[in-house]
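**Q** This is a predicted model, with the sequence first.
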Amino acid sequence: MGRIRIGIGGWNFPEWRKGVFYPADLPQKRELEYASRALTSIEINATYYGSQKPESFQKWHDETPDDFSFAVKASRFATSRRKLAEGAESIDRFLNSGITRLGTKLGPINWQFAETKQFDAEDFAAFLALLPEEQDGLPLRHAIEARHDSFCAPEAADLCRARNIALVRAMDSKFPDIDVQTADFAYARLMGTQDVDNGYDAAGLDKWAAEARRMADGRELYLYVIAGTKSRNPACATALIHRLS
C-alpha cells in the first residue's frame, strides 16, 4: 500500500475554534502549526480565489513538519473559462505566484473545473498540454477536478493517463465520482460529512477507510474531507487517520 495522506481544505475557519478542533486558547496565528501536526496534509483553497504572496507560501512551509504536504487549488481564472486552451497566461501567472516556495511539501495541484464545463476532447487535450512537468526545478503533479458527467468518458481518462495526471474523485457528493486510475498517485475529496461526532458513524468511517486502502494500492493517495458538515471535517479526517495508522 502506498502512503495515504489525509487532511482538510484550508485551516482558518471559525467553526473549528473553541474546542471543536482547535483548543479554545490556541491563538489563530498558530492554527496551521496545530493542524499540520494533527493531520498529514491540507488542501490550500485560498489560491483558487486569488493570488497569495510568495512570502505566505514560505511561511506555510516553515510552520509545518518536514514530512507534511500541501495540495494547492489552482486559480479559477485558469479553469473557469469557455475555452480551457486559452488559459495559458493565467496558468503561467499562477505557477509563478510563489507556490514553489513550498518546496518538497508541494503536493498535487488541483485544477477544478466549473460544474457547467463539459468534456471537449480537443480543448481538454490542449489544456493538459499547458500544464508543465516542473516549475523552478521542482517536479509538479497535476489533478483535474471535473464536475460534469461528460468527463466520465473513457477518452478523458486516456488523455490524463498519457500525462500522468490524476482525475479527482468526488466521493459522497452530487458531483460525478470518477473512479479511474490515470496517474501514479490518487486524489480524492470526501464531501458528505454529517452532523455526527466524527462526520460519519462507525460503519461509514470503516467504509471510507477501506476505500482509501484500495485507492492507495501501489500509489500515494491524497484524501481531503471537505464540504458536507464543515464543523465535523477535522474530526472525520482524524478518525480516518487513526483507522489507517
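**A** Good, I have the coordinates.

**Q** alpha carbons only for contacts and neighbour counts from here, please
**A** Noted.

**Q** Now do the lengthiest helix in the chain: distance to the chain's middle.
**A** Determined from DSSP state H, the single longest helix within the chain is helix 202-215. Mean-position distance between helix 202-215 and its chain equals 18 Å (Cα atoms, centre = their mean, to the nearest Å).

**Q** alright, now check it against this:
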Amino acid sequence: MGTSGWVYPPWRGEFYPKGLAHRRELEYLSGQLRSVELNGSFYSLQRPTSYQSWFAQTPDDFVFSVKGPRFITHMKKLRDADTLLANFFASGVLALGAKLGPVLWQLPPTMRYDPAVLVEFFAALPRDTETAAALAAKHDERLDGRAWTSTDARRPVRYALEVRHPSFQVDAFPELLAEHDIACVVADSAGTWPYFEQTTASDLVYLRLHGDAELYTSGYTAEALQRWADKIRGWRRGHEVYVYFDNDVKVRAPADAMALADLLGVGRQRSGTG
C-alpha cells in the first residue's frame, strides 16, 4: 500500500511535517506506508547512486514498484525495446535488491491494442534478476561509466501493464496477459480509461487509484475505501496485491493510502507526529 511518487510540494506542511528537510521525505513516507511507486524512472533514466540512496533511506520491509521509461512506452510504443530495456535495468534498478517490487508499464492513451507488439515486448522482458543483470550488461554507450549490472540474489521480476485506449477492451487482451503472466492494472480513473478486474498474473494484482470522482484530485470516502478493501481481501487469496494512490492534487493520496492500509490491517504503527 502506498502512493505514486513522494516528491510533491503541496504535501509539505500537510502530510510532511513543517520544516522536514526535502531529502528526508522518502524516509518519512516509508515510516507511514510500506511501499511507493517510483515514477521518476518514467521521465528519465535514474542513476545507481539514486537507487542506492532510496534503498538506504527505507526500512527493510519497504518495497518499490518501478515505473518503466516513457521513452519505451510513449515514444517507441514498445517496439525495438531490447537496448532500451538493457539501459533501463542498467540504470540502477537492480540496486534495490530485495526491495524491488513489480515493474509498471503505463501505455499512452493513443496506443491501440496490437497483440503482435505486446507479444514481442513481453518476450524481451527478463523474468528474474539474474537475467535482468545479464541484459543490463548489454547497455549502450549512454550508460558507460554509470551502469549497474549485477544482482545480489536471483529473484523474480514481475510486471504490470496499464492501458488507456478503449481498443484494449476485448476478451483477447486479458487472455494474452494471462498467457504471458503479466498483471493487468486495475485502474480507477473516474471513468476516463478502460477498467479491468481480471487477475491475469499468477501471483500479482496491481491497483492504481487515480480518483473515483475526479481524476487525480478527488479523495476516497470511507465507503469507497471499504469497497476497495473488500475487493482486495478477495484478491489476496493467492495473490500479492500492490495498491498505489495517484490522487495527489489535493494531498489526498497519503491519507487515503494510510486509511486503506489500516482497514486491511497492514498499516504502520505510527506515532502522533505525522
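**A** Sure thing, it's come through. Note that this is a predicted model, so its numbers are computed, not measured.

**Q** before we move on, back to that, quick one: whichever helix or strand comes after the longest helix of structure 1 to structure 2 mean distance?
**A** Next along the chain after helix 202-215 of structure 1, taking DSSP states H and E as the criterion, comes strand 220-225. Aligned to structure 2 and superposed, strand 220-225 of structure 1 gives a mean residue distance of 0.4 Å (mean Cα distance after the TM-score superposition for structure 1).

**Q** and for strand 220-225 of structure 1, what span of structure 2 is it aligned with?
**A** Aligning strand 220-225 of structure 1 against structure 2 (TM-score structural alignment) gives residues 240-245.

**Q** swap in stretch 154-163 of structure 1?
**A** Going by TM-score structural alignment: stretch 154-163 of structure 1 matches residues 171-180.

**Q** one step back: for the longest helix of structure 1, packing partners?
**A** strand 220-225, helix 233-244 (3 or more Cα pairs under 8 Å, 6 or more residues apart in numbering; DSSP states H and E).

**Q** Quick check: buried residues in that helix?
**A** Judged by neighbour count (16 or more other Cα atoms under 10 Å), helix 202-215 of structure 1 contains these buried residues: L205, D206, W208, A209, A212, R213, M215.

**Q** Any idea how many residues pack against E122 of structure 1?
**A** The number of residues packed near E122 of structure 1 is 10, by other Cα atoms under 10 Å.

**Q** actually K76 of structure 2, not the one I wrote
**A** Neighbourhood size, K76 of structure 2 [other Cα under 10 Å]: 12.

**Q** What of the one 5 residues further on?
**A** Close neighbours of A81 of structure 2, defined as other Cα under 10 Å, add up to 18.

**Q** How about A136 of structure 2?
**A** 28.

**Q** Are there helices or strands packed against the helix or strand hosting L135 of structure 2, and which ones?
**A** Per DSSP H and E: L135 of structure 2 is located in helix 129-136. Applying 3+ Cα pairs under 8 Å, 6+ apart, one finds that helix 129-136 of structure 2 contacts helix 82-90.

**Q** any idea how far the nearest residue to A166 of structure 1 once chain neighbours are set aside is from F57 of structure 1?
**A** Distances taken as Cα to Cα, 6 or more residues apart in numbering put A143 closest to A166 of structure 1, at 4.5 Å, once the chain neighbours are dropped. In this view, A143 of structure 1 and F57 of structure 1 are 20 Å apart by Cα to Cα, to the nearest Å.
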